[in-house]
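S.K.: Whatever this is, show me its structure:
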Amino acid sequence: VAAALRAMPARTAHPWTVAELARVAAVSRSTLAARFKDRVGKGPLEYLTEWRIELAADQIRRGGETVATIARAVGYGSESAFSVAFKRTTGLSPRAYRSHLTRAG
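M.R.: Model prediction:
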C-alpha cells in the first residue's frame, strides 16, 4: 500500500488504474484493494479521486488557473469529467466553488 500511496503524488496527472497501482505495490489487484481499504478506509481509486479533488480545490483557492488547466494538472482528460468528480466530492461545481470563495473572501 505504501508504494501505491507514494506513486500517486509522484505522477498526479497519470491515468492510474488499480492494476497499475498493484504492479507498483508488487501485489495482485484484489490484494491491493483489500489492503488499501483496510489501511486507508477506502479503495485506491476512491482515495485517488478524493486526493485529486483536494489538490484541485487548493489550486482553485489560490486562483490564477482556469478550471480546464486545473483538471489536466490533477489527472482529468476532460473538464467535464473533472467537474462531475469535483461536484460529487464537494457538493459544488468547480465554478460554483470558486464563486463561493470569492463571495466569502
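S.K.: Every contact and neighbour count from this point should use C-alpha atoms.
M.R.: Noted.
S.K.: Contact partners for the residue nearest the centre of the chain?
M.R.: By Cα atoms, centre = their mean, the mean C-alpha position of the chain lies nearest to residue 52, the distance being 2.2 Å. Counting by Cα atoms under 8 Å, 6 or more residues apart in numbering, residue 52 makes contact with 12, 74, 75.
S.K.: Closest to residue 24 out of the residues you listed?
M.R.: Using Cα to Cα, residue 12 comes nearest to residue 24 of the contacts of residue 52, at 14.6 Å.
S.K.: Proceed likewise with the subsequent sequence, for comparison:
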Amino acid sequence: MERCGWLGALHDPLIGKVLSLIHSQPQQPWTVAALARSVACSRSAFAARFSALTGEGPIVYLTRWRMQLAARLLAEHPHARVNEVVEQVGYHSEAAFSKAFKRAMGVAPRKYRQ
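M.R.: Take a look at the predicted model:
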C-alpha cells in the first residue's frame, strides 16, 4: 500500500525531490511543466503522481505552502513590509499576493499580522 499525504510523498523519489524544491525555493516561478522537468517526467504523469501521493495538485500545494510561509513571516517579522514577504514567497504583485492570502487565510495580510 502506498503512503499518502505529504510525509508519504517525501519517500517517493520523484515527488520527494519536487517537494524539496518547492520547500527550499518557494520564490521560484514554478509551473507544473517546470516541476515535471525538474524530475524528467511528463507534465501529465507528474501531475497525476503528485496528486495521487499528496491528495492535491502541485500548484494547489505550492500555493498553500507559500501562504503558510507568508503567514509565518508576517507573524515573526512584524515590521517587515508586506512587499518584502511577497517577494520571498514567489509573488510579483502585492495585489495578487493579498488576494491569494485572503482566500487562503480568510483575512488580508495586514489584518493577519495584527
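S.K.: And the residue nearest to the centre of the first structure, how far from residue 11 of the first structure?
M.R.: 11 Å (Cα to Cα, to the nearest Å).
S.K.: quick revisit: matching the residue nearest to the centre of the first structure against the second structure, which residue comes up?
M.R.: Counting by TM-score structural alignment, residue 52 of the first structure lines up with residue 66 in the second structure.
S.K.: Its match sits in which helix or strand?
M.R.: helix 58-76 (DSSP states H and E).
S.K.: that older thread, can you flag the buried ones in the contacts of residue 52 of the first structure?
M.R.: 12, 74, 75 (16 or more other Cα atoms under 10 Å).
S.K.: Just to confirm, what residue in the second structure is aligned with the second one?
M.R.: Counting by TM-score structural alignment, residue 74 of the first structure corresponds to residue 89 in the second structure.
S.K.: Quick one: residues contacting its match.
M.R.: For residue 89 of the second structure, the contacting residues are 26, 27, 66, 67, 69, 70, by Cα under 8 Å, 6+ apart.
S.K.: Check residue 100 of the second structure too.
M.R.: residue 67.
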